[in-house]
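[1] heads up, no residue letters with this:
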């Protein structure tokens, strides 16, 4: 049987030329199409390309940084938590990891890697995703386009990115492109953008200190900050990190042995979630933000295009006087003592009916409910007051502040209001009396739960801390601290109703005592007698010169501190005593710079000669008496501070407020302690007095400060006498002899 085979058809030379023509025509058509699309893209048909000015100033939401006097970042204001770095601030490990993973031919191309770009283009045509953009293209995409899910729109965007990438390469160096990319990229973790924020968030370090494995982990997150998150998906993060380490070894930035060793390491996270309230000095930063916004408005400081600066987006740098170390010591001192003081407070109220024992208690709790976030949220949901009341009396899980950390507990929300009302609050400010520079600012006990700043915004009755103002007027009129006055009631008339202060029998020094003793032991009757001699008006005038802005009526009772003032004002006022009579405006902003380092604002503090230098010096001698023998003596016998320190305790009516203001030649520190509402207070002066509720925090703080020589606050420094000397006698033995001599002369003259 004969087998036949089908012969393959042969192509004639004419057929081959025919097919070649179709192929070339398709290639030419594709080339023309690409050329046309490029041309249309260049002429902004598919959307406007960034201009040269845009390339020079790419828009990016940059966090503004609050910087301490010792160059620490205290915190940031941001919409996106992003802070820029320069190339010099980047570890080589970061650069090597990025190039090895994202664009190994980065230094060899001019923005586009043509070896793979057209394969990406073809994949886009058929609707498939394909990675492989160069670092410069990724930067162009991140800076200037929002990625579309439509494949045809995405093709035009890719063309725009190519053209923009070429422009970027022409206008920036390779180092600048790498830096811009690393400053822009998203690292997940609750609004963390840029390598600087990422290094701080995941490893609590700076970009220049990132190790190879840390850099590999962060760079591994670039293409998938969610799926490669070391917090949510640690296994994915380790696998991705190890892949980056392998590629670094392939590129030669690590040896095979180094990569193998690093791949065995755990993630080694030191995770710090960055929010607006995290970090030191949150109360200060809250006040500072409003102050900066006020400065910009009052001085009409705007961006170059005339629009207002935005602290949350413009990457400003705010240089402050706060010392990060002293701020830490102040916050630690507050925590250390207040948790113990709260125990004292709770113990002495335990078992009592608060509604019966505390004036207006039900009203205060109701007001607390009306001001709470929970009430506002329920009201916004349309609930009426009866339903809201039911909600507040129904047990629920609530988050409470405690001095040992926040806790979630099941309780009635109305009981959480009572709990908050019975929490003690505290505020501290510390400043250099000569420069006015504020060194530490603790505006409250917990910013997350209690956002009201008590340093500058809060005013409370100042109590006996006002007494030195009256004595200062007397000293200025020639009185000596050694002058003796009989410590008996002295009724003052001529200012409305006759007025005579009370004095606790157990705390009253009998007989004739010196002015220094009277101030040291906070004696009301002698102070009232001095007020009757010098009159209220000069005292008010001095108080105003010393920076107290709240209302101070010219009545005799102001000698006992019946007016209100803030910790900010009182600390600055006491700095006059330590600064030769000069009141220097408290300064906490040094300067403000834009993202490029241009100075937008520099602060110049006001200076006022509030009192005679001699008077100021004599008052430091008077205030030393408070510490050496008076109400502040526990600074010495309990805390071992025997160096030159002056100060004054203060306790207001019903123990609502406890104050202590301490002065040294280099540092003045004011403290206040009390509850949110004045009707809630210690029931005994022994516990509620400033010597117990405020002074110990000063002592703990100062011991920490003195123990750190780098801060330059020395125990050996004493208050300087005036250049012209002191004519007022401070030696009470000499003063007594002079008085006796004067009396003998008077007797002879009388004879």
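    Cool, the structure landed. Everything numeric in this text was worked out from a predicted model, so none of it was measured.
[2] From here on, just use CA atoms for contacts and neighbour counts.
    Fine.
[3] just the strands in the stretch 251-400 of the chain please.
    For the stretch 251-400 of the chain, the strands defined by DSSP state E, counting those that start in this stretch cover 317-320, 396-400.
[4] what helices or strands is the first one leaning on?
    Applying 3 or more Cα pairs under 8 Å, 6 or more residues apart in numbering; DSSP states H and E, one finds that strand 317-320 contacts strand 64-67, strand 589-593.
[5] Format these as CSV; extra columns: mean neighbour count.
    Output for these, formatted as CSV (neighbours: other Cα atoms under 10 Å):
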stretch, mean neighbour count
strand 64-67, 24
strand 589-593, 19
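[6] second one coming, line it up with the first:
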């Protein structure tokens, strides 16, 4: 019996040993399998694993950043990824604390894999939280795709993440991993990376984010689509998720309970600032810059011979635009244009003008114009070349009502409205809007400080600074006067008879006699005028006398030296501004007068860098001595007369209320009251189709144009249609804002008088003058044609 019992015990021991042996075999086999799986994952058996070189150069698409002269981001160029990387030092500590508290509380203790978190996740099957560390999440964002399908695939993906996470921890510091994570994450609404996200949702740099702002952004990291505050599909969920992050920060000791409770009661307080190619500041300038960069990229390949990508290579473009002055310029346009537009609509109701918005056109001419506009548009090209529609089908489609969103001025601000409209009617609707163009430049450096090519880039994309060219009216006259001063040593105090004047046929290439008239006809003649008075009041006949004396070709030659590349024919009529020239060219030309006769080509880009800060391009100033310092100064003194007693005198006047409550402008009152020296010139083309004002102080030259898309779209009279009413107010509002911004240092000083000035510019010392130049309180009509 004892023997049988002993045998039984021996067998039990053997069986137990067998179990122990199998346990260790299975255990070691499991360990070996796991190690083997890790090794196989690291060898790339389950798919490509990044090597040392790839990990050292983590790549993501980086947007090209456009930077203003005062260090602000004007906008970016990107296709899908609006991403601009930041360093760890550029992150708010609240962001770092929120991320670690919520996503990886032992981030500083592990080497890529959190063993405790992994074990907890395995035991509780993820019910008490996952185990992905920040390093693993970064690995997933950069190198692995979300596994779909069975459990095995998900295990393989997780192993790859573990391997990559460990390698990332060996390659980078903890701080670099945090920065990389924030830079790569997509926060939605073009918020690729933390820099874009913080600017889009809170209009701040990442380092300036407060606790609750950082908590909301970190809360989005679990699912930026579901926890997206814009559009607010889940407002309660977004706020609740933010509050969870705040609770985690309190648990981790980064904030106390009082702060947590207080912040959890607050709203999100977003400052949503969308970033797209058609939104934000300086949109028209950015449109120009896109073309500039594409030309530069064609001519400047990478060191390896490949092309730079404007949208993915993370270039930095340093521009001359000052974000503060750009904002002042855009605000000036948005203050003036809705008021002017309200008056235009008032004058062009169907009852007052059956052909609105056109004037002087027959129905047939309007139909022809509209058909021509149809065929130039994107809609026509899409239907014809993409959808292969016939011309007849395309024309018919323009008369079928469709749903659309159109531009409108609402309560004096740009807005949009949803409506149902025929495309042909929407074309006519858009043609009824007056358009602005404005550019401001430092004449000494050539740096362009502000560029407003229109009033709303989403709906009016044609740039009226450089693309658009319009007749310039009397703003061309100073070039005629400057030629006379340069060639004939004329003085502002020289007198000319104020009488009708004709240039005979076959002189200066003119086949017929040319007899320009002043705006008020024969009643406008009598006595004599000084050149200063004649320019101030834009007297056509005296300008005609001057171009007859110097010859049109001489004026054309000067125009070319002043940077005007548009065609200017050597005919007498150029004296009254018939050439079509851009705002860009005119500002460059006028800057020569303010810069003592030296033409400086306008500069928009100072340098371009790659993502590592290597300089790829640096501009070289282009200058040309065009006029003597004396000639330039005398021309400036002539133009000062325009704002002292001529069509620009309203810059000096006081108006108690410049605008009526219905936003329609009262041109008899302008609240500018400038007292400093200002040189300038208004311009109004025939039938009031174009209104111009060119204004200069010693360190800033600004040109403004306002008009319709078609020359047949204009005011009936000069009361509203002259340059002093259409364009000058924008200049006045802009300059008042610039002067109020003391950091800009816009000059109020007099233009510097050259040494050894031999031409008399003080007409008060001239005896027996027929017409004085001290002006009067009355605001004259602009006499431009």
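    Cool, the structure landed. Everything quoted here is computed from the prediction, not taken from an experiment.
[7] Fetch the TM-score of the aligned pair.
    Overlay of the two chains. TM-score (TM-score structural alignment, normalised by the length of structure 1): 0.92; 725 aligned residues with a Cα RMSD of 2.5 Å.
[8] so which strand or helix has the closest residue to residue 86 of structure 1 other than its chain neighbours?
    Spatially, and ignoring its direct neighbours in sequence, residue 86 of structure 1 is nearest to residue 179 (6.4 Å; Cα to Cα, 6 or more residues apart in numbering). Here residue 179 of structure 1 sits within helix 174-184, counting by DSSP states H and E.
[9] got the contact list for residue 313 of structure 2?
    Neighbouring residues of residue 313 of structure 2 by Cα atoms under 8 Å, 6 or more residues apart in numbering: 61-64, 610-611.
[10] closest to residue 115 of structure 2 among these?
    Closest approach to residue 115 of structure 2 among those (Cα to Cα): residue 61, at 33.1 Å.
[11] Check structure 2 for its longest helix and report it.
    Longest helix of structure 2, by residue count under DSSP state H: helix 2-43.
[12] Now do the buried residues in the helix or strand following it.
    Next along the chain after helix 2-43 of structure 2, taking DSSP H and E as the criterion, comes helix 52-56. Residues of helix 52-56 of structure 2 classed as buried: residue 55 (neighbour count, 16 or more other Cα atoms under 10 Å).
[13] Which elements pack onto helix 52-56 of structure 2?
    In terms of contacts (3+ Cα pairs under 8 Å, 6+ apart), helix 52-56 of structure 2 is packed against helix 151-171.
[14] tell me which residues in the helix it packs on are buried?
    Applying a neighbour-count criterion of 16+ other Cα under 10 Å, one finds 156-169 buried in helix 151-171 of structure 2.
[15] Wait, residue 677 of structure 1 touches residue 421, no?
    Yes: look at residue 677 of structure 1 against residue 421 with Cα atoms under 8 Å: they come within range, at 7.4 Å.
[16] who's more crowded, these two?
    residue 421 (18 against 13; other Cα atoms under 10 Å).
[17] Please say which position in structure 2 the more buried one maps to.
    Taking TM-score structural alignment, residue 421 of structure 1 has residue 431 as its aligned residue in structure 2.
[18] same check, this time on residue 629 of structure 1
    With TM-score structural alignment as the criterion, residue 629 of structure 1 pairs with residue 645.
[19] Now residue 333 of structure 2: closest residue in space that isn't a chain neighbour?
    Nearest one to residue 333 of structure 2, counting by Cα to Cα, 6+ apart, is residue 730 at 5.8 Å.
[20] Which helix or strand contains the one you found?
    helix 728-740.
[21] TSV for the helices and strands packed on strand 317-320 of structure 1, including distance to residue 357 of structure 1?
    Shown next, in TSV, are those (distance: least, Cα to Cα, whole Å):
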stretch	distance to residue 357 of structure 1
strand 64-67	45
strand 589-593	45
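[22] Does the residue nearest to residue 333 of structure 2 touch residue 336 like I think?
    Yes: in this structure residue 730 of structure 2 lies within contact range of residue 336 using Cα under 8 Å: 6.2 Å.
[23] Okay then, goodbye and thanks.
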